[in-house]
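A.B. asks: Coordinates for the following, if possible.
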Amino acid sequence: MELAIVIAVVVVALAFDYTNGFHDAANAIATSVSTRALTPRIALTLAAIMNFIGALLGQQVAHTVSDTIDVPGGSHGLIIVMAGLLGAITWNLITWYFGLPSSSSHALIGGLVGAALAAAMFSDKGISVHWQTILDKVVIPMLASPVFGFAAAFLVMLAIMWIFRRRSPHRVFRGFRLAQTVSAAALALGHGLQDAQKTMGVIFLALVAGGYASDGDDLPLWVILAAAGAISAGTYAGGWRIMRTLGRKIIHLDPARGFAAEAVGAGVLYSTAFIFHAPISTTHTITSAIMGSGATKRFSAVRWGVARTIVTGWVLTFPAAGLAAAIVYWICHFVFQLP
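C.D. replies: A predicted model of the protein is given here:
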């Protein structure tokens, strides 16, 4: 019975990974498509390939995700993980439907925490939330990364404007369209590095709960390849609703500003993954970088009403995914008569 639940959790985790891919495809390619540096299909193909490669480059973020909560062994712990995943998928689909670029990362962690807290209402045996890890690795980076992304993209774009101030805008933009192929690939690599690892962490958590792995073990190769493949396939499917929001509704980007946003976003993703091992939101990072680079035109060029709606979605993500996961757990608790 437990093996069947483990398999079900893995399938649901890969389904979440797939929704993460198409939900966040816009993160990697919206700027390149909106500036016409790449066609949509070429951009999606490039992003899918780089997502797959990025997912193979590390395990630190995966272990951080698996360390956010402790669950009991056996079917009860697996149901908690399953509820967390379903809560995250629910919020992903809601925000995708409305075209809101919310964070799949925070939806996942919010779902896990919500399911764990709901389970603790009935029995806290073997269930705990590591609040210090969440504060250090999730909340602080969640607040810091958009601020840094905005400021860094603003400064990088100012530097570009000063360096190329005497050049022909037409030639400059043509050069940056070519450069965006590199920056978009780098951003997609960072997206795979960050987001696929989060799914790996959840699958590892399920394997530990089911007795098929121990804390401190390396991730099995099949987990890495499965998560990489799922997010890559989801990315190739594309998230056109969110792409329109990022690429057109916040601000009209030119190739130079698109390059600045992508380059800064990629740098933030790499540094937080390799240095801080923090599962940050690629959505928050690239959205704030787009706002920062766009604000160099003039602050009024950014559609702050759209930005306010996006930020509202960011704030709601953690509690909304947690509530959805708690509801799923409560349903499972009574249906399966969990102890």
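A.B. asks: alpha carbons only for contacts and neighbour counts from here, please
C.D. replies: Will do.
A.B. asks: quick one: which helix or strand includes Val81?
C.D. replies: Applying DSSP states H and E as the criterion places Val81 in helix 75-97.
A.B. asks: Helices of the stretch 1-150 of the chain, residue ranges please.
C.D. replies: Listed in chain order, the helices of the stretch 1-150 of the chain (DSSP state H, counting those that start in this stretch) span 2-34, 40-55, 60-66, 75-97, 104-120, 131-134, 140-163.
A.B. asks: Check which residues of the fifth one are buried.
C.D. replies: What it means is helix 104-120. Neighbour-count burial for helix 104-120, counted by 16 or more other Cα atoms under 10 Å, picks out 104-120.
A.B. asks: Let's compare: structure for the following, please.
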Amino acid sequence: MAWLGLATVIVVALGFSYTNGFHDSANAIATSVSTRALTPRIALIMAAVMNLLGSYIGLRLGGGVASTITKGIIKTPTGTDGLVIVFSLLVGAVVWNLVTWWLGLPSSSSHALIGGMIGAGLAAGITVEWHGVWEKVILPMFTSPVVGFVLAYFLMVGLLWAFRRAHPGRVSRGFRMAQTLSAAAMALGHGIQDAQKTIGVIMMALIAGGHATSKSGVPNWVLFSSAAAISLGTYSGGWRIMRTLGRKVIELDPPRGFAAETVAAGVLYFTAFVWKAPVSTTQIITGSIMGVGATKRRSAVRWGVARNIGFAWVFTLPCAGACAAAVWWIANAIFG
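C.D. replies: Okay, the predicted model is just below:
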């Protein structure tokens, strides 16, 4: 029966990766679609392919995010207890993803997963690495969208100055084409970051099931199944969230869409390869969109929508954690 429990956890992990794909697909393509740089179908296909490529690149060039997820937040015990913890944290993250997707709020799948880890860990009475949570989760959660806002603001100011005498129509057409590259870079960064999180959780399950150790390499089937799940979810689309990011925060034009995507992609690469922190692609692109919007005028950003998004960010960790803890109590009562 141990193999059945392990298989169930792996299926749920891939289900989380799928929800991550359709929940966060808007991160990579909302700006390009809203500015009509890409059609929705072409944008989704491109994002799915780049997510697949980013999954492979992220793991082969260090896999720091996967390592943080596997070892940096909680240390799960082996056997059934460990599998129940991993199952609970995944269900908690999936539930919160579905709730925020239904409400059209671009919350963080990454923080839903980490909140589930903390909630299931506390419910099970195992040690939570609070130093790792602060350094790799809380600190990036607050700093990355601020960095995205500031960098996007100044990049947009530089673009406005550089093209101040150019014909607006030609500038828009040029940046609409350039957005194909910036959207692809954003989707690649999403794959580098988010697929590694599912890989890390599956490795936790394999360690709990006795099929791997903390020093084991990632099997190819784990890499490709995680990448395929997130890519399939991306292709399924996340239209509710796409409308929020692409239209409700600010009405974007091609230069501002390009600036927001370029900055967000750069921040994703830095945090994945240098900081090795599982940051939120949602928070980074949202902060960048607000930054480029602020170059128009303060009222151009719909701050009421931004406030609702901020509430979703703040409540993701505790709410996903509470969901995971509830699932653990139920599962432990059944299988304990």
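A.B. asks: Can you pull the TM-score for these?
C.D. replies: The TM-score (TM-score structural alignment, normalised by the length of structure 2) is 0.98; 331 aligned residues with a Cα RMSD of 0.6 Å.
A.B. asks: on that earlier part again, deepest of the helices of the stretch 1-150 of structure 1, which one?
C.D. replies: helix 104-120 (a mean of 28; mean count of other Cα atoms under 10 Å).
A.B. asks: which outside residues touch that helix?
C.D. replies: 20, 23-24, 65, 68-69, 71, 80-81, 83-89, 91-92, 127-129, 138, 195, 198, 279-281, 317-326, 328-330 (Cα atoms under 8 Å, 6 or more residues apart in numbering).
A.B. asks: Nearest residue to Ala212 of structure 2 in space, please, no chain neighbours.
C.D. replies: Leu206 (5.4 Å; Cα to Cα, 6 or more residues apart in numbering).
A.B. asks: For that neighbour, grab the count of nearby residues.
C.D. replies: Neighbouring residues of Leu206 of structure 2 were enumerated by other Cα atoms under 10 Å; the total is 23.
A.B. asks: before we move on, what about Ala212 of structure 2?
C.D. replies: 16.
A.B. asks: Checking my notes, it in a strand, right?
C.D. replies: No: checked against DSSP: H, G, I helix; E, B strand; the rest coil, Ala212 of structure 2 lies outside a strand; its state is coil.
A.B. asks: ok, so what distance separates it from Met203 of structure 2?
C.D. replies: Ala212 of structure 2 sits 7 Å away from Met203 of structure 2, taking Cα to Cα, to the nearest Å as the criterion.
A.B. asks: what helix or strand is Gly233 of structure 2 on?
C.D. replies: For Gly233 of structure 2, the host element (DSSP H and E) is helix 220-236.
A.B. asks: By how much does that helix deviate from structure 1 on average?
C.D. replies: Average distance, helix 220-236 of structure 2 versus aligned residues of structure 1 after superposition (mean Cα distance after the TM-score superposition for structure 1): 0.4 Å.
A.B. asks: what range in structure 1 does that helix sit on?
C.D. replies: Aligned by TM-score structural alignment, helix 220-236 of structure 2 falls on residues 221-237 of structure 1.
A.B. asks: how about the strands in the stretch 201-339 of structure 1?
C.D. replies: Here the stretch 201-339 of structure 1 has no strands by DSSP state E, counting those that start in this stretch.
A.B. asks: Redo the helices of the stretch 1-150 of structure 1 as CSV? Include distance to Ala295 of structure 1.
C.D. replies: Output for these, formatted as CSV (distance: least, Cα to Cα, whole Å):
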stretch, distance to Ala295 of structure 1
helix 2-34, 15
helix 40-55, 25
helix 60-66, 32
helix 75-97, 25
helix 104-120, 26
helix 131-134, 32
helix 140-163, 7
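A.B. asks: wait, which of those helices is closest to Leu187 of structure 1?
C.D. replies: helix 2-34 (5.6 Å; Cα to Cα).
A.B. asks: So what does Arg77 of structure 2 match up with in structure 1?
C.D. replies: Wrong residue type there; residue 77 of structure 2 is Pro, not Arg. Checking TM-score structural alignment: Pro77 of structure 2 goes with Pro72.
A.B. asks: doesn't Ala209 make contact with that match?
C.D. replies: Yes: with contact defined as Cα atoms under 8 Å, Pro72 of structure 1 reaches Ala209; the gap is 6.4 Å.
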